[in-house]
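**Q** Let's see this in three dimensions:
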Amino acid sequence: MAEAGELAALIDRFSGADGIQPTAIPRLVLIRCSQPTEPLHALHEPALCIVAQGRKQVMLGDTIYDYDPAHYLVVSVDVPIIGQVIEASPSRPYLCLRLDLDPVVLSALILDAGADDATDQLPQSSLQLDVVTLELLDAAIRLVRLLATPRDIGMLAPLAEREILYRLLHTPQGARLRQIARADGKLQQINRAIDWIKKNFRESFSIEQIAAEARMSASALHDHFKTVTAMTPLQYQKQLRLQEARRLMVGLSLDAAAAGHEVGYDSPSQFSREYRRLFGAPPARDVARLRETPGMLAGTLL
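**A** Next comes the predicted model:
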């Protein structure tokens, strides 16, 4: 598709260097990578991801989502994932835009478009792929193109963003976007549980405690939480703990015992076992590898 080539040229122009590049347009991030990466662990926030060039895989639980210029990715809640750029080179780098999904913007659009669905559907997996349409691609091009004329961003970027979201509403992802926007829906109950875990991941908790925060029964929370995130609340907590410990060891030079204690582990041996199971190497070896290859640090190339 010629439009994909145009979007790739725009992302290449305005990203400049490898990595994540925030832009002057609110919620719009450009991502560039000139070589395949190792698997990267990160907490992915709600977003639309459109690849203009190259290919990437994201793993959530046992499911692999493979997307490229023909397929976009929608993420509906904050969820720990493993991402890996699998097709990129210096001459044809991986190029992607990420548009973070704001529930307030979505709610206003749904209200204006008359696209609200009064029924609260059961939550779905937080990740979903769909086919890129020409209309969606055209709106994305016009949004990124505004980076060339900063004076127009304040007036025109919200219009281009609304068009992108409007196009998504009229795809199979429409129900997912309406769930993100609903303040009283089941997905927001799961979000309340996720927010509580993110704020208190260092502390022990029971499923009943999280269920009370989410205003759900313990059994309903367990089932819906696993459907959305592909993990239980305790597994979600463990992912957050280990990712934060990794960040502390790399960024603040804490040793494994100190980092494990900081994120809530009482047993250094348990911390080392669970760290190795998630990241594939003991803490000291993994941190040494990360320091040798800074681009492998979690979250570098979402």
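**Q** Please make it C-alpha for all contacts and neighbour counts, starting now.
**A** Will do.
**Q** could you list every residue that touches the most centrally placed residue in the chain?
**A** Residue closest to the average C-alpha location in the chain (Cα atoms, centre = their mean): H44, at 2.3 Å. Applying Cα atoms under 8 Å, 6 or more residues apart in numbering to H44 gives the contacts 75, 77-81, 302.
**Q** Can you give me the distance of it to Q188?
**A** H44 sits 17 Å away from Q188, going by Cα to Cα, to the nearest Å.
**Q** If we go by neighbour counts, what in stretch 80-90 is buried?
**A** 80-88 (16 or more other Cα atoms under 10 Å).
**Q** So which of these are in strands?
**A** Judged by DSSP state E, these include 80-87 as members of strands.
**Q** what about stretch 116-124, start to end distance?
**A** End-to-end distance of stretch 116-124 (Cα to Cα): 18 Å.
**Q** How about it, which residues are buried there?
**A** Counting neighbours by 16+ other Cα under 10 Å, stretch 116-124 gives 116, 123-124 as buried.
**Q** Check stretch 168-184 too.
**A** Those would be 168-169, 173-182, for stretch 168-184 by 16+ other Cα under 10 Å.
**Q** Could you export the buried residues of stretch 116-124 as JSON lines, including distance to C33?
**A** Converted to JSON lines, the buried residues of stretch 116-124 look like this (distance: Cα to Cα, whole Å):
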{"residue": "D116", "distance to C33": "38"}
{"residue": "P123", "distance to C33": "33"}
{"residue": "Q124", "distance to C33": "30"}
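**Q** and which of these is nearest P150?
**A** D116 (33.3 Å; Cα to Cα).
**Q** Is the nearest residue to the closest one once chain neighbours are set aside in a helix, a strand, or coil?
**A** Using Cα to Cα, 6 or more residues apart in numbering and skipping the chain neighbours, the partner closest in space to D116 is I110 (5.7 Å). When classified by DSSP: H, G, I helix; E, B strand; the rest coil, I110 comes out as helix.
**Q** State the distance from I110 to A211.
**A** Noted for I110: a distance of 29 Å to A211, by Cα to Cα.
**Q** for the nearest residue to F201 once chain neighbours are set aside, what are its contacts?
**A** Leaving aside its sequence neighbours, F201 sits nearest to Q237 (Cα to Cα, 6+ apart; 5.5 Å). Applying Cα under 8 Å, 6+ apart, we find Q237 in contact with 197-198, 201.
**Q** Would you check that V85 makes contact with P93?
**A** No: with contact defined as Cα atoms under 8 Å, V85 and P93 do not form a contacting pair (10.0 Å).
**Q** Determine the residues that are contacts of both of the two.
**A** By Cα under 8 Å, 6+ apart, V85 and P93 have these common neighbours: 33, 35, 54.
**Q** mind listing which of the residues you listed are in helices?
**A** Taking DSSP state H, every one of these sits outside helices.
**Q** so L143 makes contact with E161?
**A** Yes: at 6.9 Å, L143 counts as touching E161 under the criterion of Cα under 8 Å.
**Q** and this one, so I can compare the two:
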Amino acid sequence: MPDYPIHYAPQEREQQRQRMASLLEQLAPNEGYNLTSLPGVRFLRSNRALKLVPVLYDPGIVIVCQGRKRGFFGGQTYVYDENHCLVVSVPVPFTMETDASLEEPLLAIYMHLDFKLAADLMLQLDQLGAAAPGKPQGMLSTAMDQRLNGSVLRFLAAMIEPTEAAILGPALVREIYFHILNSEQGPSMRAALAMQGQFGKVARALRQLHARYSENLTVEQLASEAGMSVPAFHVHFKSVTNTSPMQYLKSTRLHQARLLMVRNSITAAAASSEVGYDSPSQFSREFKRLFGNSPVEEVKRMRADFAVPPAHAASVFVSSH
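**A** Predicted coordinates for the structure are as follows:
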């Protein structure tokens, strides 16, 4: 980490926050996820508080410029707000709530994790001796220091102007990645992204599961492909995802079915078949158990509450957005 921190007076810091929120309000005019000229970046606006919503995030970085989100995972609470960003290195299902209102909407940046960019930066950090040992974690809440805030402000200012967004945007995304990878939580994130050891085997199993969620997958098959015994696979899978392989598969199918119904306007029966369910009635029961609404009610709610963008083309993971 740099040993020459920048210090702002509280008034300057508040002005910086207000400027970030003002820019992001322009960049996110619609409630829900707003697309940008950068394929891996979306801007989020939420005009209402949300309570205990099941989510499945793609690997990525969430930077909140106004409002607050809380993620509940593995008995821990992960706060991401004006002072903390959320980093997800493997897709994990968790529960989330949002503090927001029409008068003061939640405004956030969502960056799909660019594994190549992260790997390039990790290699450079290693070569410069900046690497430190860390325990891999699937999800981290990382403090927003002054340098990271400065990078985010410059990024938002550039994204307002199409030419600057196209030319400067990618370099400023790289700058944001650098500050996060070089932060106090950086070693944990770098260890997770390196995908070594048992964590790495589970991470690769998750990729397989997301690519083949509609197939009749078994724990024995996933364990064998991960190079583990079934008992060891169960233990390490739960340590990373906080759930069992079959419960994770079910959650992935249900999140994908919900998006198929919203995006493609297909029926619950068609969505259930597409994600691998043999029984539409079983699908409807499990869907309501997870989301608290029937498929028809949930699709209606999603369309009313959010501008749901098309799927991120480069993503290999199912997600809830």
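**Q** And the buried residues of stretch 80-90 of the first structure, which is closest to V105 of the first structure?
**A** Taking Cα to Cα as the measure, V105 of the first structure lies nearest P80 of the buried residues of stretch 80-90 of the first structure, at 24.1 Å.
**Q** aligned partner of the closest one in the second structure?
**A** By TM-score structural alignment, P80 of the first structure lines up with P93 in the second structure.
**Q** Does that match touch R253 like I think?
**A** No: counting by Cα under 8 Å, P93 of the second structure stays clear of R253, with 11.7 Å between them.
**Q** residues of stretch 133-145 of the first structure that come out buried?
**A** Buried residues in stretch 133-145 of the first structure, counted by 16+ other Cα under 10 Å: 136-145.
**Q** which residues in the second structure does that stretch align to?
**A** With TM-score structural alignment as the criterion, stretch 133-145 of the first structure aligns to 145-157.
**Q** do the same with stretch 224-232 of the first structure
**A** Going by TM-score structural alignment: stretch 224-232 of the first structure matches residues 236-244.
**Q** who touches that stretch?
**A** With contact meaning Cα under 8 Å, 6+ apart, stretch 236-244 of the second structure is reached by 73-74, 92-93, 137-138, 198-199, 202, 234, 245, 248.
**Q** rerun at 10 Å
**A** With contact meaning Cα atoms under 10 Å, 6 or more residues apart in numbering, stretch 236-244 of the second structure is reached by 73-75, 90-94, 136-139, 198-203, 205-206, 219, 223, 228, 231-235, 245, 248-251.
**Q** just checking, which of those belong to helices?
**A** Per DSSP H, helices hold the following members of those: 198-203, 205-206, 219, 223, 231-235, 245, 248-251.
**Q** Buried subset of these, written for ChimeraX?
**A** Here is the ChimeraX selection string for the buried members of those, based on 16+ other Cα under 10 Å:
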select :198,199,200,201,202,203,205,206,219,223,233,234,245,248,249,250,251
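**Q** Now L187 of the first structure. Nearest residue, chain neighbours left out?
**A** Distances taken as Cα to Cα, 6+ apart place P123 nearest to L187 of the first structure, at 5.7 Å, with adjacent residues excluded.
**Q** pretty sure the one you found is touching R182, no?
**A** No: using Cα atoms under 10 Å, P123 of the first structure is not in contact with R182; the gap is 11.8 Å.
**Q** Determine the residues that are contacts of both of the two.
**A** Counting by Cα under 10 Å, 6+ apart, the shared contacts of P123 of the first structure and R182 are Q188.
**Q** ok, now which ones touch the aligned residue in the second structure for H71 of the first structure?
**A** Using TM-score structural alignment as the criterion, H71 of the first structure maps onto H84 of the second structure. If a contact means Cα under 10 Å, 6+ apart, then H84 of the second structure has 62-65, 68-69, 78, 140-145 as its contacts.
**Q** L156 of the first structure: helix or strand, and which one exactly?
**A** helix 150-169 (DSSP states H and E).
**Q** neighbouring contacts of that helix?
**A** Contacts with helix 150-169 of the first structure, where a contact means Cα under 10 Å, 6+ apart, come from 24-28, 48, 74, 99, 101, 105-106, 108-110, 113, 115-116, 130, 132-133, 135-147, 173-178.
**Q** again, 8 Å this time
**A** Helix 150-169 of the first structure has contacts (Cα under 8 Å, 6+ apart) with 24-25, 105-106, 109, 115, 135-136, 139-140, 142-143, 146-147, 174-175, 177-178.
**Q** In helices, which of the residues you listed appear?
**A** Residues of the contacts of helix 150-169 of the first structure located in helices (DSSP H): 105-106, 109, 135-136, 139-140, 142-143, 174-175, 177-178.
**Q** Spell out the residue ranges of the strands in the second structure.
**A** 32-35, 41-46, 50-56, 60-66, 68-73, 76-81, 84-88, 93-99, 106-112, 139-143.
**Q** nearest to A270 of the second structure, of those?
**A** Across these, A270 of the second structure has its closest neighbour in strand 50-56 (21.5 Å, Cα to Cα).
**Q** rewinding a little: just put the strands of the second structure in JSON lines and tack on distance to G276 of the second structure.
**A** Shown next, in JSON lines, are the strands of the second structure (distance: least, Cα to Cα, whole Å):
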{"stretch": "strand 32-35", "distance to G276 of the second structure": "27"}
{"stretch": "strand 41-46", "distance to G276 of the second structure": "29"}
{"stretch": "strand 50-56", "distance to G276 of the second structure": "18"}
{"stretch": "strand 60-66", "distance to G276 of the second structure": "27"}
{"stretch": "strand 68-73", "distance to G276 of the second structure": "26"}
{"stretch": "strand 76-81", "distance to G276 of the second structure": "32"}
{"stretch": "strand 84-88", "distance to G276 of the second structure": "26"}
{"stretch": "strand 93-99", "distance to G276 of the second structure": "19"}
{"stretch": "strand 106-112", "distance to G276 of the second structure": "26"}
{"stretch": "strand 139-143", "distance to G276 of the second structure": "28"}
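**Q** Among those strands, which comes closest to S265 of the second structure?
**A** Closest approach to S265 of the second structure among the strands of the second structure (Cα to Cα): strand 32-35, 18.1 Å.
**Q** counterpart of that closest one in the first structure, which residues?
**A** Counting by TM-score structural alignment, strand 32-35 of the second structure pairs with residues 19-22 of the first structure.
**Q** Many thanks, have a good one.
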